[in-house]
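**Q** Please work out how this folds:
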Amino acid sequence: MSTLPARPELPKRFYKEVALVEDEGGFVIRLDGRPVRTPSRAALRVPARRVAEELAAEWERQATHIDPATMPMTRLVNTVLDGVAPDPQSVADDLGRYAETDLLAYRAAEPERLAQRQAEGWDPVIGWAEAKTGESFARGVGVMFVAQPASTVEALRALVRAEADPFRLAALHQVTTLTGSLLLALALADGFLEVERAWALAHIDEDWNIEQWGEDAEAQARRANRYEDMRMAALMLGRA
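**A** As a prediction, the model looks like this:
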């Protein structure tokens, strides 16, 4: 009989004091006076105090062992410093691909009430995007590919390219991959949506299914963890 591989043993908490320190125009976290570093050994330095405060709180909350699964902001900042900052162009290119397959373009044919919820929730976001870009957005019914106008795709990619800060770019990427929608991510970053509303709009279909069939505890836990990742990205964008 096969067994699942054992979970790697977590490192023990080795520090007593967590301190947030302003340093070189940003903020660093120090553990017993020593700076925290990323897996690639970069200093864990962030420009925004609120992000630094969340980092410090995560390190403070660790009990006897350090569990990265409970540290969504630390994971995101590590991604920024080790992955996005050295190569922002590839992240922007990846984000740009979502302009062609945005969740909000794909509508249900039935039931009518679900289609109505999608229209009520998603159409205002598309209206915001059309006003922001001066371009129109195509919508389709079902799962068949919806081809967006080339000018629309380019306008969305231009908004992504305008995000030169690697922290904002990483946060946009995280929101987009969590929701399946570049439009929701851009609307959140712009302040058109609050994080709770963007999250709800991304889950209209899932919430409909839950209403019909219910949800198990494991699925609830996964969704709660994803929402924490979303909230950390929103905080990094200054929207939480």
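**Q** C-alpha only now, for contacts and for neighbours.
**A** Fine.
**Q** Q62 and E9: what is the separation?
**A** Q62 sits 15 Å away from E9, going by Cα to Cα, to the nearest Å.
**Q** Looking only at neighbour counts, state which of the two leads.
**A** Legend: neighbour count by other Cα atoms under 10 Å for Q62 and E9, higher for Q62 (15 against 9).
**Q** For the residue nearest to the more buried one when sequence neighbours are not counted, list the residues it contacts.
**A** In space, and not counting its chain neighbours, Q62 is closest to R13: 7.1 Å by Cα to Cα, 6 or more residues apart in numbering. R13 makes contacts with Q62, A63, T64, H65, I66, as judged by Cα atoms under 8 Å, 6 or more residues apart in numbering.
**Q** just checking, the fourth one touches L10?
**A** Yes. Between H65 and L10 a contact is recorded at 6.0 Å, counting by Cα atoms under 8 Å.
**Q** Measure how far the helix or strand L169 falls within is from the centre of its chain, please.
**A** Here L169, judged by DSSP states H and E, is contained in helix 166-179. In this view, helix 166-179 has its centroid 5 Å away from the chain centroid, taken as Cα atoms, centre = their mean, to the nearest Å.
**Q** What is the burial count for H203?
**A** Neighbours of H203 (other Cα under 10 Å): 15.
**Q** before we go on, could you also do this sequence so I can check it against the first one:
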Amino acid sequence: MFGSFRNVAKTGLSSVLTRSIHSVPKKRFYKNVSVVQNNSKFEINLDHRKLKTPLGGPFQVKSEPLAHAIANEWLSQKDTIQLSQMHLTGLCNTCIDNPGRTKKEVLVESILGFLGTDTVLFYSDEPPPLLKLQKEQWSPIIVWFNNRYGVEVAPTLDITPPQLSDKDRKILEKHLLSYSWSAIQGISFGVDAIKSLILTLAVLDRRVTVTQAVTLSRLGEIYKNNDYYGIFSCGHLNGLREGLSRRALRSVRA
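**A** The predicted structure is shown next:
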């Protein structure tokens, strides 16, 4: 009886400790981070402790490059663990735990909803040089998107949202549903980060790089700062770091 109680208490304490790591700031309690293979999946070890998800499940991914990228997130932490800056860890936790018990169909519907407010579909006619820049940089991506998926999406010059026919919506829905649950979570994460389904799919299809996608999503802001041609300066790249890290998972193609 007491043995069973101790086991339950030990399990409960372990769950509390696991949740505390993911919910409150915590001092770094480990020195080394390593990646180990367990059957066909990869796990992260913090010293000799296996990393777990917020719900206490095993943290396992199928991609070795992704596992090493996550390990680097943990290795780069200083005195305090800053989970808000560990985007790959957070995304994988969501994929594994699915805390909201969200169905893939519901997530796909949410992703498609972004197309009505997609960054690259809203041109600005003022000032004229910005419109010229948007046409130069965004139009080729829109043309690629339409040809790639066999749809007809057109940009707008006012606040009227772009129209998406039922036929085109079904085409895109079918394509998105062909991805795995984890991939859909990654796509949702990317779309939310750069506010563009078109650019996110362009990254997936290797039509643009991660850096280019983030740059294109911030074209108006960059123009206003008169920094378009200095976009790849060290200072500006530091400003894009968070967006780039949030998009990195798709370049890993887990």
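**Q** Got a TM-score for the two of them?
**A** The TM-score (TM-score structural alignment, normalised by the length of structure 1) is 0.83; 223 aligned residues with a Cα RMSD of 2.4 Å.
**Q** Now rank the contacts of R13 of structure 1 by neighbours and give me the top one.
**A** Result: I66 is most packed of the contacts of R13 of structure 1 (other Cα under 10 Å), 19 neighbours.
**Q** Map that residue onto structure 2.
**A** Using TM-score structural alignment as the criterion, I66 of structure 1 maps onto I81 of structure 2.
**Q** Any figure for the gap between its match and V24 of structure 2?
**A** 9 Å.
**Q** picking that back up, give me the mean deviation of the helix holding L169 of structure 1 from structure 2.
**A** Aligned to structure 2 and superposed, helix 166-179 of structure 1 gives a mean residue distance of 1.4 Å (mean Cα distance after the TM-score superposition for structure 1).
**Q** Just tell me the aligned range of that helix in structure 2.
**A** With TM-score structural alignment applied, helix 166-179 of structure 1 matches the range 181-194 in structure 2.
**Q** what residues does the matching stretch touch?
**A** With Cα under 8 Å, 6+ apart as the test, stretch 181-194 of structure 2 has contacts from 91-92, 94-95, 104, 107-108, 111, 114, 176-177, 197, 200-201, 213-214, 217, 243, 246-247, 249-250, 254.
**Q** Check which residues of that stretch are buried.
**A** Buried residues in stretch 181-194 of structure 2, counting neighbours by 16 or more other Cα atoms under 10 Å, are found at 181-191, 193-194.
**Q** so which of these comes closest to N38 of structure 2?
**A** Lowest distance from N38 of structure 2 to the buried residues of stretch 181-194 of structure 2 (Cα to Cα) belongs to S182, with 19.1 Å.
**Q** Look up how far R28 of structure 2 lies from the match of I66 of structure 1.
**A** Taken as Cα to Cα, the spacing of I81 of structure 2 relative to R28 of structure 2 amounts to 6 Å.
**Q** And for A254 of structure 2?
**A** Counting by Cα to Cα, the gap from A254 of structure 2 to R28 of structure 2 is 27 Å.
**Q** Now do the SS call for F27 of structure 1.
**A** Taken by DSSP: H, G, I helix; E, B strand; the rest coil, the conformation at F27 of structure 1 corresponds to strand.
**Q** can you give me the helices for structure 1?
**A** All helices of structure 1, identified by DSSP state H, fall at 49-61, 72-79, 88-97, 112-133, 150-161, 166-179, 182-190, 195-202, 204-213, 217-236.
**Q** and in structure 2, which of the contacts of R13 of structure 1 remain?
**A** Here is what carries over to structure 2 from those, by both residues aligned by TM-score structural alignment, their matches' Cα atoms under 8 Å: Q62, A63, T64, H65, I66.
**Q** Now tabulate the residues you listed in CSV and tack on distance to A108 of structure 1.
**A** Shown next, in CSV, are these (distance: Cα to Cα, whole Å):
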residue, distance to A108 of structure 1
Q62, 44
A63, 46
T64, 48
H65, 46
I66, 44
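**Q** Contact partners for the equivalent of D32 of structure 1 over in structure 2?
**A** Taking TM-score structural alignment for the superposition, D32 of structure 1 sits opposite D47 in structure 2. D47 of structure 2 makes contacts with Y30, K31, N32, V33, S34, as judged by Cα under 8 Å, 6+ apart.
**Q** V151 of structure 2 versus whichever residue in structure 2 pairs up with F145 of structure 1, what's the distance?
**A** In structure 2, the residue matched to F145 of structure 1 (TM-score structural alignment) is P161. Noted for P161 of structure 2: a distance of 16 Å to V151 of structure 2, by Cα to Cα.
**Q** again, but for A248 of structure 2
**A** From A248 of structure 2 across to V151 of structure 2, the span is 27 Å (Cα to Cα).
**Q** can you check S14 of structure 2 too?
**A** Separation of S14 of structure 2 from V151 of structure 2 (Cα to Cα): 51 Å.
**Q** who's more crowded, the two?
**A** Using other Cα under 10 Å, the more surrounded residue of S14 of structure 2 and V151 is V151, with 18 against 13.
**Q** residue in structure 1 matching the more buried one?
**A** When structure 1 is aligned by TM-score structural alignment, V151 of structure 2 is paired with E135.
**Q** I'd like the distance between the counterpart of D82 of structure 1 in structure 2 and Q37 of structure 2.
**A** Under the alignment (TM-score structural alignment), D82 of structure 1 maps onto D97 of structure 2. In this view, D97 of structure 2 and Q37 of structure 2 are 20 Å apart by Cα to Cα.
**Q** try N147 of structure 2
**A** In this view, N147 of structure 2 and Q37 of structure 2 are 41 Å apart by Cα to Cα.
**Q** what do you get for A9 of structure 2?
**A** Distance, A9 of structure 2 to Q37 of structure 2, using Cα to Cα: 30 Å.
**Q** Same check on V24 of structure 2?
**A** Counting by Cα to Cα - V24 of structure 2 and Q37 of structure 2 are separated by 29 Å.
**Q** S84 of structure 2 now?
**A** 26 Å.
**Q** can you check V153 of structure 2 too?
**A** Taking Cα to Cα as the measure, V153 of structure 2 falls 44 Å from Q37 of structure 2.
**Q** Give me the more crowded residue out of the two.
**A** The neighbour comparison of V153 of structure 2 against Q37 (other Cα under 10 Å) goes to V153, with 17 against 14.
**Q** Narrow the kept ones among the contacts of R13 of structure 1 to those in strands?
**A** Per DSSP state E, strands hold no members of the kept ones among the contacts of R13 of structure 1.
**Q** Of the residues you listed, which is the nearest to V153 of structure 1?
**A** Nearest to V153 of structure 1 among the kept ones among the contacts of R13 of structure 1 is I66, at 42.4 Å by Cα to Cα.
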